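J.: 3D model of this:
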Amino acid sequence: MLLDLQIRDFALIRNLDIEFQRGLTVLTGETGAGKSILIDAIALLLGDKGSPQMVRHGAEQAEIIGSFSANLASAAWLDEQELAAEDDTLILRRVLPVQGRSRLFLNGRAISSQQARDLGAFLLDILGQHAHLQLLKPERQLTLLDRFANGDALRAAVAVSWQQWRAAQREWDRLTQNQAQDAAQREWRQFLSQELQQARLRPGEWEELQEEEQRLMAVEQIRAGVDLALRALDEDDGALLRLAEAQRGLNQSAQKDPRLEDSLQLLDAATIQASEVVEGLRGYLHHLEAEPERLDEIARRLQELQDLQRKHRCDMTGLFALREQLAAEFAAEDSGKDPLAHAAEILEKSRRSYLQQAEALSANRQEAAPRLALALQEQVRSLGMQHAVVELRLDTQTAEKSWTNAGMDRVEFWISVNPGHPAQPLAQVASGGELARISLALQVLLKLEEVETLIFDEVDVGVGGAVAERIGRLLRQLGATHQVLCVTHLPQVAAHGHQHLHVEKSVADGQTESRLRLLQSAERGDEIARMLGGSEIDASLQNAAQKLLQDAARSSGSPQGTQRG
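T.: Here you go, the predicted structure:
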């Protein structure tokens, strides 16, 4: 949910800090006061395109900061993008300069506008005249139908079977292409396989040969070093002679002082070890040979292995893998089994499985579509579209190329809002306010939980009286499970808010500013009275405002969770 919002030098707003609660928050104010600026600011945080004209006159840049609490879907997206934070608070920041490019940050890290839009899809929906409504997308309408029809499990099964079918199709395509190779290609693969088999590749051979080659090429250097060590140990004035002299001297002293016995034993051990070193080095020199023939043999073998690596563009591990792969392919081909026929059998089986699952999903949709159309029609009629006729047109695709992981169906919401006019696709008929009301009806009807925050703009355009009161009750009902923000000019809607924000325009230092403040209970009555009757507020308007507030408070829809503010 949206926790708080900070705005600096954006449009008519100089400086704004506001915290938000769960439940229904209504935004009211005079026409032109800037109620929609708040929504525009939130949309910018979530990747909408900005322009320098949005910066307040006289300022160098606008800055918008919003804090959101993460949900499971957004947390999974953050992990996928490697943007996960230490806690569940997401801080989005948008900087919009007069000159230069706009910048977006998430928890202090720069992100793209597309990333902000992707994240925003998990956090909130903006529903209104200027929103990019998901409702207009056919795939979204199909999802809504499945939700109404309790078809999520069926849809998940279709998605799994579709993946299996596509994987089987890819394998069949691969084998078909392989089988289509001509005889020359097969002969070439056989040659490669035989070449690798005849190369007698052995694990670790490459490293062993390189080590042996290095030793053989350094025979003279090794011999010189061993000779030097022997002279130092065993010449007339070498270490062995000195050790023997030390033994004699220490042995005499130890006879007179037993405390020297440990030192004498260590010296004896050192003498023995030095003698063993001398014997070992003499034996090593006796067998040390240059072996030029062996060196040539190693060079030829290393060159052979290097040529194979270069030819196949891989290392020794890759050569082993290629040898086994080719051997397995020819073994399968020579075993009498037809891999293409086996793949075709799997392909047909997976296709039948997908078709069975998709047909069950289609049947579920066919049964639910008229019920959803009727339920939605009743809801939107109660919201001021009293002549609305809603249809759900479901088209099952027979061509395989049109099948998807969501099944074989295409669905589209059609609506007629005026008597005597035929129904048309929703996107071609409904106005912004009507779309917002349809979205509100669907949210309440389906109790969608995909996002926690819903923002309604222009939801009450062109309605009043009982319809407005009905809209207010539905919004308050929705606020029991969601965080709902609604820009409204109707007192019947505003009275249902759990939180009431008032936007007003004033002039300070010769510049026009929009300011927003949280209204307390007494101030709410005054604002509702103003919305009822204008600038002249008398006792009857005050009483009417109080009655609206009392009636709204008695209606259902208390927000769940801890409130802020």
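J.: going forward, measure contacts between C-alpha atoms and count neighbours the same way
T.: OK.
J.: List the buried residues in the helix or strand encompassing Glu213.
T.: Assigned by DSSP states H and E, Glu213 belongs to helix 205-217. Applying a neighbour-count criterion of 16 or more other C-alpha atoms under 10 Å, the buried positions in helix 205-217 are 206, 209, 213, 216.
J.: separation between the nearest residue to the second one once chain neighbours are set aside and Asp409?
T.: In this structure, Leu209 finds its nearest non-sequential neighbour in Ile298, 6.4 Å apart by C-alpha to C-alpha, 6 or more residues apart in numbering. Taking C-alpha to C-alpha, to the nearest Å as the criterion, Ile298 is separated from Asp409 by 67 Å.
J.: Another for comparison:
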Amino acid sequence: MLLSLAIRDVVLIERLDLSFGPGLSVLTGETGAGKSILLDSLGLALGMRAEAGLVRAGQGQASVAAVFQPPAGHPAHALLAEQGMEAEDAVVLRRVVSADGRSRAFVNDQPVGVALLRRLGATLVEVQGQHDQVGLADPATHGALLDAFGGLEAQRGQVAAAHRAWKGAEAALREAEEAVAAALRDEEWLRHAVGELGELAPEDGEEDRLSQERTQLQQGERRTEAIAAALGELTPRDRRSTHPAAALRNASRALERLPGGGDSAQPALAALAAAMDALAEAEQHIERLANDAQPDPRRLEVLEDRLFGLRAAARKHGVPVVELPALLESLKARLAALDAGTGRVAALEAARREARAAYAAAAGKLSEARRAAAAKLERALAQELPPLKLDRARVVIEVAPREEAAWGPDGQDRVTMLVSTNPGQAPGQLMKIASGGELSRLMLALKVVLARGSPVPTLVFDEVDAGIGGATAAAVGERLQRVAERLQVLVVTHSPQVAARGAQHLRVAKAVKGGAAETRVVPLDEGERREEIARMLAGERVTPAARAAAEALLEQAG
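T.: Below is the predicted model:
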């Protein structure tokens, strides 16, 4: 629903803030007062074409902001989410036009492209006017409207699901066929690469393990030298050098020969004995280290051959060494796909045929239901047209099959609303057959019948009553009121019968301010509304009879 419209410096409007409520809002006023400026301003906010001529004389820019409150689950929310914009209770569409004709667009104060503004606007408002038609005049919307009228949304959803399954099966088949074709092209290379890598048999994390062991082996020579030097100090090969153990034993024997029994030498003897034991233990540990440190003279060579082989294979295939095991598995899978490809492709082809048949069956049922709903819709419209002075008009809902290439999630049909406004005239597209006034009334009739399924919460009718009066104008007003029971409706009208049906009445007038014309919009209370409708009935001079007639119209409208 449109909550408010803020206009700044658009043609004759300097500053205007309007609020709208649910139901039917009517805008009335003298010809040339500026009602079209209001619609042009709303159009700007909805993403319609911007022109420099819309900027008020002497101003650098014009701006319009329209605030909407779409219901839960409305397509506008999904569209905003698609653009990565957070959902808010209100959706604010704003457009700024410079005096040079350039424009900028904003949604909830975030800059966006005009195309997005137009897409959002199309989900929020339909404009039906003498010259501009947005909504039902677009044949692309007719299928969804017919489905909504016939209550076929569930069937349409089933068709969409079947279409996804069919296209998914086609994609899987295409992928398998491409894989087999690629494998066939590369079969010789694949078998050679798998054989080569299979013989190499790379393992996960192998490069790190080999590098660490290689480093340890490279450090082993220095380790062996250090251990040998330690042993050499304990077991000198030079005959002129004394073995440390022998030196300790000689010292002990010398102390034992001390005169007087050598009791005073006992601590020293005990220390020498402990030193000999510690020396023996140290020699054992060093000898054990020496035995453990004996390197395999071939191990380093084997490690380096393996490491260099892995790295050469990685360079050949353009991957890091760590990815060689995964590459081998991938190449094996491609070979397996080649070997088993024919059977898999055959199975996927069968699945594709089955999915297509399921889609065709679901779409066929939807087509049948659409044809029944189309006949029902034609009958409903036939009842609505005569009161709108379209008794010679005939609406045809054409449900035509599409080529298979054009089948989609919405089914196999092309749904088009066609109209004939004169006997003997072949039905044609709405925009091409009907005049401006006829088209507006046709749109109204369609909206009366289709209002229940309309996803667009706000409708705007511009002079839908043009060229009619009396009972026909009353019928238009009554139908607008009926549509407004479900949707928000804004109508620009010159008909008192239509104006009397409004829940909200706005009068558009032109005034002179500072020597310049200015458009103003005034909400009317009950008394002012009665006076405005009397003016519409009587012209410039409002008579008591006109006021009485206005009162009668208001009472009749309820």
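J.: And the helix holding Glu213 of structure 1, how far out from the chain middle?
T.: Its chain's C-alpha centre and that of helix 205-217 of structure 1 lie 49 Å apart, by C-alpha atoms, centre = their mean, to the nearest Å.
J.: so what's Lys332 of structure 2 up against?
T.: Taking C-alpha atoms under 8 Å, 6 or more residues apart in numbering, we find Lys332 of structure 2 in contact with Val194.
J.: Counterpart of it over in structure 1?
T.: With the correspondence set by TM-score structural alignment, Lys332 of structure 2 lines up against Ala327 in structure 1.
J.: Where does its match fall, secondary structure wise?
T.: Using DSSP H and E, Ala327 of structure 1 maps to helix 316-334.
J.: need the helices for the stretch 1-150 of structure 1, in chain order.
T.: 35-45, 72-80, 113-123, 138-148 (DSSP state H, counting those that start in this stretch).
J.: Superposed on structure 2, what's the mean shift for the last one?
T.: Right, helix 138-148 of structure 1. On superposition with structure 2, the mean distance recorded for helix 138-148 of structure 1 (mean C-alpha distance after the TM-score superposition for structure 1) is 2.0 Å.
J.: one step back: nearest to Trp414 of structure 1, of the buried residues of helix 205-217 of structure 1?
T.: Taking C-alpha to C-alpha as the measure, Trp414 of structure 1 sits nearest to Trp206 out of these, at 71.2 Å.
J.: neighbours around the residue lying closest to that closest one once chain neighbours are set aside, how many?
T.: Leaving aside its sequence neighbours, Trp206 of structure 1 sits nearest to Leu302 (C-alpha to C-alpha, 6+ apart; 7.1 Å). Residues within reach of Leu302 of structure 1, counting by other C-alpha atoms under 10 Å, total 18.
J.: winner for burial among the helices of the stretch 1-150 of structure 1?
T.: Stretch with highest mean neighbour count among the helices of the stretch 1-150 of structure 1: helix 35-45 (a mean of 22; mean count of other C-alpha atoms under 10 Å).
J.: Quick check: chain neighbours aside, which residue is closest to the residue nearest the centre of structure 1?
T.: Residue closest to the average C-alpha location in structure 1 (C-alpha atoms, centre = their mean): Trp77, at 2.7 Å. Nearest residue to Trp77 of structure 1 in three dimensions, chain neighbours excluded: Leu119, at 7.3 Å (C-alpha to C-alpha, 6+ apart).
J.: Next: Ala85 of structure 1.
T.: Asn107 (7.4 Å).
J.: Right, I'll leave it there.
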